[in-house]
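1. Pasting the sequence and the predicted model now:
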Amino acid sequence: MLTHENDSSSLAEIRVEGDNSILLVDDDKPFVTRLARAFEQRGFDVRTAESVSDGTGAIRAAPPAYAVVDMRLGTGNGLDVIEALRQARPDARVVVLTGYGNIATAVNAVKLGAIDYLAKPADADEVIAALMRDPTIKAEPPENPMSADRIRWEHIQRVYEMCDRNVSETARRLSMHRRTLQRILAKRAPR
């Protein structure tokens, strides 16, 4: 249950009653350190992990009530962490963060139980708002539509996910050279 001190709606004053454990899984150490500090200041019991194996190990030790998981970890995919958390604690609330956001991975994350999907860099207030949002309230639609470059990139990512992240098969289906596809996949999403 959430309470607001002095009836203020400021996210900085949100406190979680009961289980306020949160697991932050991200391989960007400076980013996860800043985020952990911000969550601690807001009353959360924070644990961090920098890899899929560290994240799943932390979940096995004590499944948290909340989690913030980076989609692309150096050692694997954040979806594996979400799946492990969903099996260990189905009521956990998970937000996915990524610098490589795309519709296909967002859909996969939501199917596995994530409640929201945010693009990096996201600040602590945005993440907390996503974690605490009433599930019956729909998120506001974006003010600016996607550019043509972004739509192309989304389509490539969707096909890549449908091919189980197999670069050669994705390139074949898109009638694209494999190296060209690899360069596109290595870049951040266009705006």
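-> Yep, that arrived.

2. C-alpha only now, for contacts and for neighbours.
-> Noted.

3. what's in contact with the biggest helix by length in the chain?
-> Across the chain, the longest stretch assigned as helix under DSSP state H is helix 148-162. The contact list for helix 148-162, computed with CA atoms under 8 Å, 6 or more residues apart in numbering, reads 102-105, 166-167, 170, 173-174, 184-185, 189-191.

4. sec struct for the residue most central in space within the chain, please.
-> The centre of the chain sits closest to residue 96, judged by CA atoms, centre = their mean, with a distance of 1.0 Å. Put simply, residue 96 is strand when judged by DSSP: H, G, I helix; E, B strand; the rest coil.

5. That one contacts residue 118, correct?
-> Yes: contact status for residue 96 versus residue 118: in contact at 6.1 Å, counting by CA atoms under 8 Å.

6. how about the helices in this protein?
-> Here the chain has its helices, by DSSP H, at 29-41, 52-61, 78-88, 103-111, 124-132, 148-162, 167-174, 178-186.

7. Please compare the first structure with the one that follows:
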Amino acid sequence: MKKLLIIEDDVPFAATLARRMSKHGFSCEQVHQANKALHACLQQKPDCVLLDMKLVSDNGLMLIKPIRAALPKVRLVLLTGFASVTTAVQAMRLGADDYLAKPVSTQMLLTALDSPLTNPKQPHNVAALDIDTMSAERVEWEHINQVLSSNAGNVSATARQLGMHRRTLQRKLQKKPVSK
């Protein structure tokens, strides 16, 4: 039985993930705070880790390198509700094995967690982020909303960070998200 550590601040969602994965032969443990994640990794020594990108005020990306250093053979999958090409590339460079956008199906989770590790230092898959069919407008919209979220909804700070005029950003935010 594979051990799975779920690092997710949304307690009901983490419980749902644990139930879903338990039905497929995983022994699941949950951690809901970023500051307890590394300790849980060292204590539990899981085979796989599902890591949420947004952990209350923390960013799950900052946990990838320490987890990878502590458990070099762990299968590490980043989950996010704010999928973008930028964060996918960043996650893979930091050492994540896969990158999945929420909501995620059980089959996608199983595929990501059961994929063999060919080379743990070389990322190989960006699952659930269909870059080939995602339009440039959709990628831009996803990125803008992720930056806006990281700035706690502050449009002025987001515009500065993105290097665009505040009114231009407001117009883009008023548009409905384009489909993939």
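-> Here it is on my side, so go on. Bear in mind that the values here come from a model prediction, so they are computed numbers and not experimental data.

8. which of the helices of the first structure sits most buried?
-> Sort those by mean neighbour count, taking mean count of other CA atoms under 10 Å, and helix 78-88 sits at the top with a mean of 21.

9. Go ahead and measure how far that one is from the middle of the chain.
-> Relative to its chain's centre, helix 78-88 of the first structure lies at 12 Å (CA atoms, centre = their mean, to the nearest Å).

10. Tell me which other helices or strands it touches.
-> helix 52-61, strand 66-70, helix 103-111 (3 or more CA pairs under 8 Å, 6 or more residues apart in numbering; DSSP states H and E).

11. Columns distance to residue 32 of the first structure on top of the ones you listed, output as a markdown table?
-> As requested, these are arranged in a markdown table below (distance: least, CA to CA, whole Å):
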| stretch | distance to residue 32 of the first structure |
| --- | --- |
| helix 52-61 | 13 |
| strand 66-70 | 10 |
| helix 103-111 | 20 |
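
12. so which of these gets nearest residue 31 of the first structure?
-> strand 66-70 (10.8 Å; CA to CA).

13. Where in the second structure does that closest one fall?
-> Counting by TM-score structural alignment, strand 66-70 of the first structure lines up with residues 48-52 of the second structure.

14. residues of the matching stretch that come out buried?
-> 48-52 (16 or more other CA atoms under 10 Å).

15. next one: it to chain centre, how far?
-> Taking the mean of its C-alpha atoms, stretch 48-52 of the second structure sits 8 Å from the chain's own mean (CA atoms, centre = their mean).

16. With the first structure overlaid, report how far it is off on average.
-> With mean CA distance after the TM-score superposition for the first structure, stretch 48-52 of the second structure departs from the first structure by a mean of 0.6 Å once superposed.

17. and for that stretch, what are the contacting residues?
-> Residues outside stretch 48-52 of the second structure that contact it (CA under 8 Å, 6+ apart): 2-9, 60, 74-80, 113.

18. at 7 Å what do you get?
-> Contacting residues not belonging to stretch 48-52 of the second structure are listed as 3-8, 60, 74-80, 113 [CA atoms under 7 Å, 6 or more residues apart in numbering].

19. and stretch 119-127 of the first structure, which stretch of the second structure?
-> Using TM-score structural alignment, stretch 119-127 of the first structure corresponds to residues 101-109 of the second structure.

20. Between the helices and strands packed on helix 78-88 of the first structure, which one is closest to residue 46 of the first structure.
-> Counting by CA to CA, and looking across all of these, nearest comes strand 66-70 at 9.5 Å.

21. tilt between the closest one and helix 124-132?
-> Orientation check (axes from the mean of the first three to the mean of the last three CA atoms, to 10 degrees): strand 66-70 of the first structure against helix 124-132 gives 120 degrees.

22. Counterpart of residue 19 of the second structure over in the first structure?
-> Match for residue 19 of the second structure (TM-score structural alignment): residue 37.

23. now swap in residue 61 of the second structure and tell me
-> Under the alignment (TM-score structural alignment), residue 61 of the second structure pairs with residue 79 in the first structure.
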